[in-house]
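Student: Okay, here's the prediction I keep looking at, along with the sequence it came from:
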Amino acid sequence: MLQVLFSSNNLHVIFQSEVFAVAFALLAAGAIILTLNVLLLGGHIIFFQSLSLLGYCLFPLVIGALVCMLKDNVIIKVIVVSVALAWSSWAAYPFMSSAVNPRRKALALYPVFLMYVSVGFLIIAID
């Protein structure tokens, strides 16, 4: 959904395919890195937890991208993305905290937060 929103704007066809490729690569690499991170931290992650991190927890950023598509003001985009980023990070906390040792929660949540920040920057940059 996020990739369709990125590529549905009134952009040139070549730029649309580049944006789609970047969004796809970012989310695919993020999913792989997040899964490996949890496994290397001695945790256990099942397939459904990985899907929850990418689907359920990215949904606030998708809503933020929808709102940002309608508004052209950069300040409004930054505020909307900041709220969506906080919401996504808050939603990811229970999934990651149940997958790893309680002492390693911060190590597991940091890459998730970085992926969400990079998606947020994509939302702000695409106009």
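Tutor: Thanks, I have it. Residues are numbered from 1 along each chain as shown.

Student: contacts, neighbours, all on C-alpha from now
Tutor: Noted.

Student: Count the neighbours of the nearest residue to Q16 once chain neighbours are set aside for me.
Tutor: Closest residue to Q16 apart from its sequence neighbours, by Cα to Cα, 6 or more residues apart in numbering: S7 at 4.7 Å. With neighbours defined by other Cα atoms under 10 Å, the count for S7 comes to 20.

Student: S7 against V19, yeah?
Tutor: Yes: if you go by Cα atoms under 8 Å, S7 and V19 touch, sitting 6.3 Å apart.

Student: and the helix or strand harbouring E18, what other elements does it pack with?
Tutor: Using DSSP states H and E, E18 maps to helix 13-40. Helices and strands touching helix 13-40, by 3 or more Cα pairs under 8 Å, 6 or more residues apart in numbering; DSSP states H and E, are helix 2-7, helix 47-54, helix 105-125.

Student: Take this one as well and set it beside the first:
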Amino acid sequence: MATAEETAAEEGAAGLTATTKPLFAGLADVSISEDIPVEGEITVPVGSHSPDEDYSTLDEPVKDTIMRDLRAVGKKFIHVMYPKKSSALLRDWDLWGPLILCVSLALMLQGGAADSTEDRGPQFAEVFVIIWFGAVVITLNSKLLGGTISFFQSLCVLGYCILPLTVAMVVCRLSFLLLAKLETASFIVRLLVVIAMFGWSTLASTAFLADSQPPNRKALVVYPIFLFYFVISWMILTFTPHT
């Protein structure tokens, strides 16, 4: 009888052990095969981002950064010299090119002085203020008339389109050196060059800005641009080297 009770107790203990076995025993031996579907996306989708987004300039040498910016400025200069309806200046706007052109033009105009006793320093500030203040006024006028481009995009276009007038300034200074004894010929050359570059600057700027204005208000936007480049052209035409 005792033997039977011990046997029953042993069987009960074995059954209890079987029922209290850990639920997750043997999970370590299970491996996920390729046939078992896995919920969720664990792969990077193709074309989700461009390679440029993975490119970081934090570790880029300073030389490469400067050369890349200079190439970008040079491309915008090419767009101005061959004006056409393009969004290149509006899409990748910057103010480095306008700043370079403004400083260069102001430095070249600084050499002219009507009165030799006057300090020539304010002339640089005068040209600098006229260019930037005029560009700001035209930009505000464009925005008030319903223009769709941003403030700095307009400044970028107006500043880069000073390039033809800067070229005219270089030609005018050369004419004073090469035609110093032929005042009439020098004036004719300067007049023709300034008129041509004035038209070039006006047409280039309107080519980039025309589509951003309401159709019935384009004339109100073009007229201030015309006056802006006319004032700069007049300063170049009336330039006389300080002697």
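Tutor: Good, I have the coordinates. On a predicted model such as this, the values are computed, not experimentally measured, just so you know.

Student: So after superposing, what's the score?
Tutor: Scored against TM-score structural alignment, normalised by the length of the first structure, the superposed chains reach a TM-score of 0.88; 125 aligned residues with a Cα RMSD of 1.8 Å.

Student: How about the helix holding E18 of the first structure, which residues are buried there?
Tutor: Buried positions in helix 13-40 of the first structure, judged by neighbour count with 16 or more other Cα atoms under 10 Å: 16, 19-20, 23, 27, 30-31, 34-35, 37-38.

Student: Kindly state which of the helices and strands packed on helix 13-40 of the first structure is positioned closest to N73 of the first structure.
Tutor: Among those, the nearest to N73 of the first structure by Cα to Cα is helix 105-125 (9.9 Å).

Student: Go ahead and name everything in contact with the closest one.
Tutor: 6, 23, 26-27, 30, 34, 37-38, 41, 58, 61, 64-65, 68, 74, 77-78, 81-82, 85, 88-89, 92-93, 96-97, 100 (Cα atoms under 8 Å, 6 or more residues apart in numbering).

Student: repeat for stretch 151-163 of the second structure
Tutor: 76-77, 80-81, 89-91, 93-95, 97-99, 101-102, 135-136, 139-140, 143, 201-202, 204-205, 208-209, 229.

Student: Quick one: buried ones out of those?
Tutor: If you count burial by 16+ other Cα under 10 Å, the buried members of these come out as 76-77, 80, 89-90, 93-94, 97-99, 101-102, 135-136, 139, 143, 201-202, 204-205, 208-209, 229.

Student: Now do the same for A91 of the first structure: its match in the second structure.
Tutor: Structural correspondence for A91 of the first structure with respect to the second structure (TM-score structural alignment): A204.

Student: and that match, helix, strand or coil?
Tutor: Secondary structure assignment for A204 of the second structure (DSSP: H, G, I helix; E, B strand; the rest coil): helix.

Student: Likewise for G43 of the first structure?
Tutor: Assignment for G43 of the first structure (three-state DSSP): coil.
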